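J.: next input, structure requested:
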Amino acid sequence: METLLEQIEHGKLWQFPGGIHPPEQKSVSNQASIGRIPLPDYLVLPLKQHIGANGQLLVNKGDSVRKGQPLTRPGANWSLPVHAPTSGVISDIKPMPSAHPSALPELSIVLTPDGEDKWCELNPVADYTQLDKQALIDIIHHAGIAGMGGAGFPTYVKADSAKHKPVEFLVVNGVECEPYITADDLLMREHAEQIVQGIEIMQHLLNPQYVLVGIETNKPEAIQAMTAAAAHNDKILIRGLPVKYPSGGEKQLIQVLTSKEVPSGGIPADVGVLVQNVGTLFAVSEAVCKGKPLIERVVTVTGNTIQTPQNVWALLGSEIKHLLTCQGFEPVAEQRVIMGGPMMGFTLPTVRIPVVKTTNCILAPDNQELAVAGPEQACIRCSACADACPQTLLPQQLQWFAKGKEYDKLEEHNLFDCIECGACAYVCPSEIPLVQYYRVAKAEIREQKLEKVKAERAKERFEARKERLEREQEERQNRHKRSARSNTRSAEQSDKVSAAMERVKQKKDSQSAVQAAIERAKAKKAADGTLEPDNSEVALERAKRKEQARQYKAEKDAQATPEMHAGGEGSRKDAVAAAIARAKAKKAAQQNDATESSATAPAASDDPRKAAVAAAIARAKAKKAAQQDDDTAQSSSDAGAEDPRKAAVAAAIARAKAKKAAKETEQPDEAQPTEADAEPEDPRKAAVAAAIARAKAKKAAKDTEQPDETQLVEADAEPEDPRKAAVAAAIARAKAKKAAKEAEQPDEAQPAEADAEPEDPRKAAVAAAIARAKAKKAAKEAEQQADTVTDEAQPTETDAEPEDPRKAAVAAAIARAKAKKAAKEAEQQADTEQASSAPEQESPANDAPLSAEEKRQAAIKAAVARAKAKKQAAAKDQEGNDLS
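T.: Coordinates of the predicted model:
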């Protein structure tokens, strides 16, 4: 059994289903050779004359161009350039009627010829076999060649298809099966060599096994010319096909020559076949071998209204009217002009339509030659349309779906497999324009698909925009989060910096407060010679910290260094330290009271509640300071030994305060005798005066404790010299005597008081007893005062100059001895005065026995003595507690 290839080599042909045999009417135009017509007055060149996108304009209005010069530049999506058919000037660029049944305007270049017909520079290829295949494809592309059989598919795309799918057969369509059209017939007759040259260029690009040239047998001269031109190439097979319409259809021609059927919705490349028209191959030859772009083509001008029907070389852009006029057009009533053949062409709405790359025929029949279709009638279901359909479709069913706009069902019934050959409409007895229904339905389906594509693209853009916005929002949120975190960190850092600055400021303020306190103290000292302590919180806190530091250091020094003064002086030092602590606490309380009174006085005038609060706060601070002083008294007594200069300063301050206190205590001491002499006439008044005197004496004794202690400190400020210590001791003795005399004054006043009324011996006895008690009390208080002063002076002497502890000890011992001596002398003097007054007071009791009244007075005297004894015992206990 022969293979397919062997069958093809032997010239076997196959048949396709359907088809019709309309009158050919080819002899009208194929009797004369291809002619040329004069240049038109202007040329209209649409930018789109093929399947694909428009090119980009390269010229502007008013530009001069030459023949063959490109007017547009090819871009993407199968775009092809347009060239100038002749030399001239670009007179306009505007929308003009298109070569379409609707004649809708589309952008076109209007070229006015200059009559010179000058070519631009051409670049012919001497030997295309030496060129790269891509270079050949580019030449075909830039020449603007499209399929000239009617579809207008870009040729360079087909030439490049071998890269994707191998081409087994290259089929050349020279059938030209439609009636009246003879353009390909005449082209094959006159330019067979150029057509074969184009075939060989495509053969070089595609490398097929065979090139099959199909020509209907009603064109014997064309078959003969092509056979002669291809005789040197055994791969080019010329085949004569039986006359049958539409054997020139792409799918039908493939089936006839190769027996292969293109699948529904597919293309010839799917079965390894590529189809090219003879006019397209002629244009390829011109572009490669001569360098000429596609600027003209052969057009059949025929019909009974044409005086000279023939094929002519028509420049692209020439108006149909110009072709008709040149061929002697004589219109009739209800004249029709058809672009294309009677089967697949369409009636032009106007003859101002330009010739384009797919225009192969202009038919101008009269009313008898091509009868006008009658009114559409109902389908009789004769099935003639189905029998004539070369694609084995159901034309009647498709027409029903098209009328009902059931586009989905149309696609299901393979509407787009229809080649619009018109065989169904030709055989329809009801004269239903089936092809027109199909064309409208196809256009609407394409429009819907285009809208769907636009919608999908819009959806994609919307989703992309949405994603972009979400991404940007997320990025903004992340930036805000990062910014918030950085702001938080910055805020934390700012807070830290602010806190540090605040601490520095507070420290500076504290330093400023301390400095201000120092300045105030210096100012007061310069004004009145005294140095008032600064009771501000900062100063107190600072003093407290310094005192604690001194205590800590003193404790360490005490632990590290053995005591220099051992023996019985330890308890004496403890007593001295306690006395100093009490003195400091009293002094601090007095100073705090003075500060409170001065600080709260102006404030109280503004707001009594605020003044009360401030006073309470001041009292609390004073109590706290006093407690701190009591707690730290023991350690503070030894702290002065650390620095002699500080001890000297402290001694000077103590001396100044002692002087001030001594001045303050002089007035109440001197006032006592005067108060004691008030009215001695009445014994009851005398008793009251004696009680008042005793109270004042106690107060004076208490008041003299602090100045005496301070004076001793003043005397011991510089213990470096024993002579100075002796002087200080003498001063202490003098002050002790003075205190004793002041204590005696109220006792001396009482005898006067008792002597005021000598008539009553009992009153004198009572007064004498009272005087003796007061004298004893004053003597004891003076002794205690001297002991306290002496004991308190010892650490001051020792601390004044810690370099020589022996000198300080000697000076302290001398001072204590002198103080004790002064106290004893004061006591002896008081006893002597009591003894001198006692006989006088007791004599009445010895002379005679006591009466009832005397017994009563004695009982009173005993009660008074017991009360005083209890009071003295309580005072001693209190003093012992204070010393402890």
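J.: alpha carbons only for contacts and neighbour counts from here, please
T.: Noted.
J.: which residue packs closest to I692, ignoring adjacent ones?
T.: Nearest non-adjacent residue to I692, counting by C-alpha to C-alpha, 6 or more residues apart in numbering: A676, 7.7 Å away.
J.: which SS state does M96 fall under?
T.: strand (DSSP: H, G, I helix; E, B strand; the rest coil).
J.: so who does it touch?
T.: Residues in contact with M96 (C-alpha atoms under 8 Å, 6 or more residues apart in numbering) are 44, 46, 104-108.
J.: what's the most distant pair in those?
T.: Greatest spacing in the contacts of M96, by C-alpha to C-alpha: V44 and L104 (14.2 Å).
J.: so the residue nearest to I692 versus K780, what's the distance?
T.: 21 Å (C-alpha to C-alpha, to the nearest Å).
J.: between these two, tell me which one has more neighbours.
T.: A676 (26 against 17; other C-alpha atoms under 10 Å).
J.: just to revisit the earlier point, let me know the closest of the contacts of M96 to A84.
T.: V44 (10.2 Å).
J.: looks like that closest one contacts S318 (just checking).
T.: Yes: assessed by C-alpha atoms under 8 Å, V44 is found in contact with S318 at 6.6 Å.
J.: sequence B follows; please return its structure for comparison with A:
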Amino acid sequence: MALKLEGYEGNGTFSHGIHPPERKSISKDAAIRVMPTPDTVVLSLHQNIGGPCEPLVKPRKKVAWGELIGKGKGFVSTTLHASIPGVVQRPIRVTLANGRHMDTMPIKAEGDIPTDQDLWDEIFGGEWPTTGLDAYDPAQISQDISAAGLVGMGGAAFPTHVKIMPNDKKPVHTLIVNGCECEPYLTSDYRLMMEAPEPIITGALLAARSLGAGRIAIGVEDNKMAAVETLKRVAAGTGIEIAVLKTKYPQGSEKHLIQSVIKRQVPLGGLPSDVGVAVSNVGTMAAVARAVIHKKPLTHRVISVTGGGIANPRNVLAPIGVSFGELIDFCGGLKSSAARLVAGGPMMGFAFTNPDTPVTKGTSGLTVMSREEVRAGEETHCVRCGKCVDVCPMRLVPTKIAMAARYQDIALSLRYNIMACFECGSCAYTCPAHIPLVQLIRSGKARIAAMDRK
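T.: A predicted model of the protein is given here:
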């Protein structure tokens, strides 16, 4: 189904990309369940793509739910808030799902927090205005977002206030809200669009107000038509368009979403703002509404717990810092066929082994893959088939980048535009030689980052 919206130039799709099995049916009909408050949460001091935050409280300090406990050290950083009430414990260092070793602030639960429907109503319930928002100052909206510690909740975890702020040097004319959720298996965004569309719409209006954007489109793939109709109903009269896009991976990538909706090409190495666009996720928009309207920080998020290896696939509203193991227990435990844990989805997620690993603000899902779902294959030599080139949505040559990274040739990696790769995994998915292209490219980027820090 191609996009046909008056005033929008795109045709609802982009060149290249792939069509992996969606496997959304495992959890798409599972209504969001509120997770009971865990005994302990472990909050990483690094919750975003930028710098870590600095702790503001010491061990044995009693904190309230939502209390500020960490402050960002730089502009591209975020604040951190207690996701449960309790007592701060001694800091520990943990390995996150992405393999990074980070300092954390554990909190042992003590005190009351709303549960079940009360917690849902506290976060997503109530009135969400769509009129009278001109009364909100654009700069104050961005400040409220910053104070609430918001990051992109689609997985990238880029600090939201950096994106959603007035910018005279690069004015933004269009806000595109990402409701594509193109990653296989994951359904947390879909369920949020179905069950809490009102704060998404209010958040989009507030974000556009902060940016000075005159147009708002919410992009949703055409395998989520129930969400399309729900959003259309709630957005009626607001001027927000619901852009129905072709189901294709990676449709939710910023640059390809922009191409699909308004047919603008973001320059290689550039940002959406270079073409007058800002892009943010539907979950982030709901958090924006809560931060601005109710002055409440980000402490919980919706997470898909799905895959053939989990007993009861669910979409869960859980506190930041809960362990993946507790999510697994809440969903009935692992099946005997469980073979791999992935933080996120199978294309861009990170495989990990320790169930004590904590959830962060950017955790969109936990995919528990069964033995049958894990594609087995021994790595062989590249056969120069060109399949990775055919599917790369960034028009790169993934094997050349990966081989340069494997042999630690930083100059050659940069010449092949390694930093333009956003690690969607299309190349690795289609590679008949089973070369771990994404892992090699990630290692090359890490080497470049380490060099830059010297």
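J.: got a TM-score for the pair?
T.: TM-score of the superposed chains, computed with TM-score structural alignment, normalised by the length of structure 2, equals 0.92; 440 aligned residues with a C-alpha RMSD of 2.2 Å.
J.: coming back round to it: ok, now which ones touch the residue nearest to I692 of structure 1?
T.: 689-690, 692-693, 746, 749-750, 753.
J.: in those residues, find the pair that's most separated.
T.: I692 and E753 (13.2 Å).
J.: who has more neighbours out of the two?
T.: Between I692 of structure 1 and E753, E753 has the larger neighbour count (other C-alpha under 10 Å), namely 26 against 16.
J.: which part of structure 2 matches the helix or strand that contains the more buried one?
T.: Using DSSP states H and E, E753 of structure 1 sits in helix 722-755. Aligned by TM-score structural alignment, helix 722-755 of structure 1 falls on no residue of structure 2.
J.: mind giving me the packing neighbours of the helix or strand just after that helix?
T.: Scanning forward in sequence from helix 722-755 of structure 1 by DSSP H and E, the next helix or strand is helix 761-800. Packing partners of helix 761-800 of structure 1 (3 or more C-alpha pairs under 8 Å, 6 or more residues apart in numbering; DSSP states H and E): helix 569-606, helix 633-639, helix 644-676, helix 683-715, helix 722-755, helix 805-847, helix 852-883.
J.: tally of neighbours for A858 of structure 1?
T.: Neighbour number of A858 of structure 1 under other C-alpha under 10 Å is 16.
J.: for G214 of structure 2, give me its contacts.
T.: 173-174, 208.
J.: which position in structure 1 pairs with it?
T.: Match for G214 of structure 2 (TM-score structural alignment): Q209.
J.: repeat that for I32 of structure 2.
T.: Match for I32 of structure 2 (TM-score structural alignment): I34.
J.: quick one: secondary structure of the residue most central in space within structure 1?
T.: Residue closest to the average C-alpha location in structure 1 (C-alpha atoms, centre = their mean): R479, at 2.6 Å. Three-state call for R479 of structure 1 (three-state DSSP): helix.
J.: in what helix or strand does V368 of structure 2 lie?
T.: strand 365-370.
J.: that strand vs structure 1, mean deviation?
T.: With mean C-alpha distance after the TM-score superposition for structure 1, strand 365-370 of structure 2 departs from structure 1 by a mean of 0.8 Å once superposed.
J.: what span of structure 1 lines up against that strand?
T.: Residue span in structure 1 matched to strand 365-370 of structure 2, by TM-score structural alignment: 361-366.
J.: residues contacting the matching stretch, please?
T.: 180-181, 183, 299-306, 320, 331-332, 335-342.
J.: A235 of structure 2 and E198 of structure 2, how far apart?
T.: 8 Å.
J.: neighbour count winner among the two?
T.: Neighbour totals were compared for A235 of structure 2 and E198, and E198 leads with 25 against 19 (other C-alpha under 10 Å).
J.: translate the more buried one into the numbering of structure 1.
T.: So E198 of structure 2 corresponds to E193, using TM-score structural alignment.
J.: quick one, what contacts the residue lying farthest from the centre of structure 2?
T.: No residue in structure 2 sits farther from the centre than V383, which is 34.3 Å out by C-alpha atoms, centre = their mean. Residues in contact with V383 of structure 2, defined by C-alpha under 8 Å, 6+ apart, are A433.
J.: that one maps to what in structure 1?
T.: Match for V383 of structure 2 (TM-score structural alignment): I380.
J.: gap between the alignment partner in structure 1 of P20 of structure 2 and L186 of structure 1?
T.: Residue pairing (TM-score structural alignment): P20 of structure 2 is matched to P22 of structure 1. P22 of structure 1 sits at a distance of 21 Å from L186 of structure 1 (criterion: C-alpha to C-alpha).
J.: same question, K454 of structure 1
T.: Where L186 of structure 1 is concerned, K454 of structure 1 sits at a distance of 45 Å (C-alpha to C-alpha).
J.: looking at these two, which has the bigger crowd around it?
T.: Set K454 of structure 1 next to L186 and count neighbours by other C-alpha under 10 Å: L186 wins out with 25 against 12.
J.: name the helix or strand for the more buried one, please.
T.: helix 183-190.
J.: contact partners of that helix?
T.: Contacts of helix 183-190 of structure 1 (C-alpha under 8 Å, 6+ apart): 30, 33-34, 174, 176, 195, 219, 221-222, 225-226, 278-279, 298-300, 311, 360-361.
J.: need the nearest residue in space to A243 of structure 2, chain neighbours excluded.
T.: Here the residue nearest A243 of structure 2, using C-alpha to C-alpha, 6+ apart, is G219, at 4.7 Å.
J.: V44 and L104 of structure 1 - which one has more neighbours?
T.: Between V44 of structure 1 and L104, counted using other C-alpha under 10 Å, the more crowded position is V44 (27 against 11).
J.: contact partners for the more buried one?
T.: 96, 108-111, 317-319, 354.
J.: E296 of structure 1 versus that one, what's the distance?
T.: 13 Å.
J.: quick check: longest helix of structure 2.
T.: The longest helix of structure 2 (DSSP state H) is helix 437-453.
J.: need the buried ones from the contacts of stretch 361-366 of structure 1 selected in ChimeraX.
T.: One line in ChimeraX is enough to select the buried ones among those; burial here means 16 or more other C-alpha atoms under 10 Å:
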select :180,181,183,299,300,301,302,303,304,305,306,320,331,336,337,338,339,340,341,342
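J.: among the contacts of stretch 361-366 of structure 1, which are located in helices?
T.: Filtering the contacts of stretch 361-366 of structure 1 for helices - DSSP H - leaves 183, 320.
J.: so whichever helix or strand D630 of structure 1 is part of matches what in structure 2?
T.: For D630 of structure 1, the host element (DSSP H and E) is helix 608-631. Alignment of helix 608-631 of structure 1 against structure 2: no match, by TM-score structural alignment.
J.: how far off centre is that helix?
T.: Per C-alpha atoms, centre = their mean, to the nearest Å, the displacement of helix 608-631 of structure 1 from the mean C-alpha position of its chain is 56 Å.
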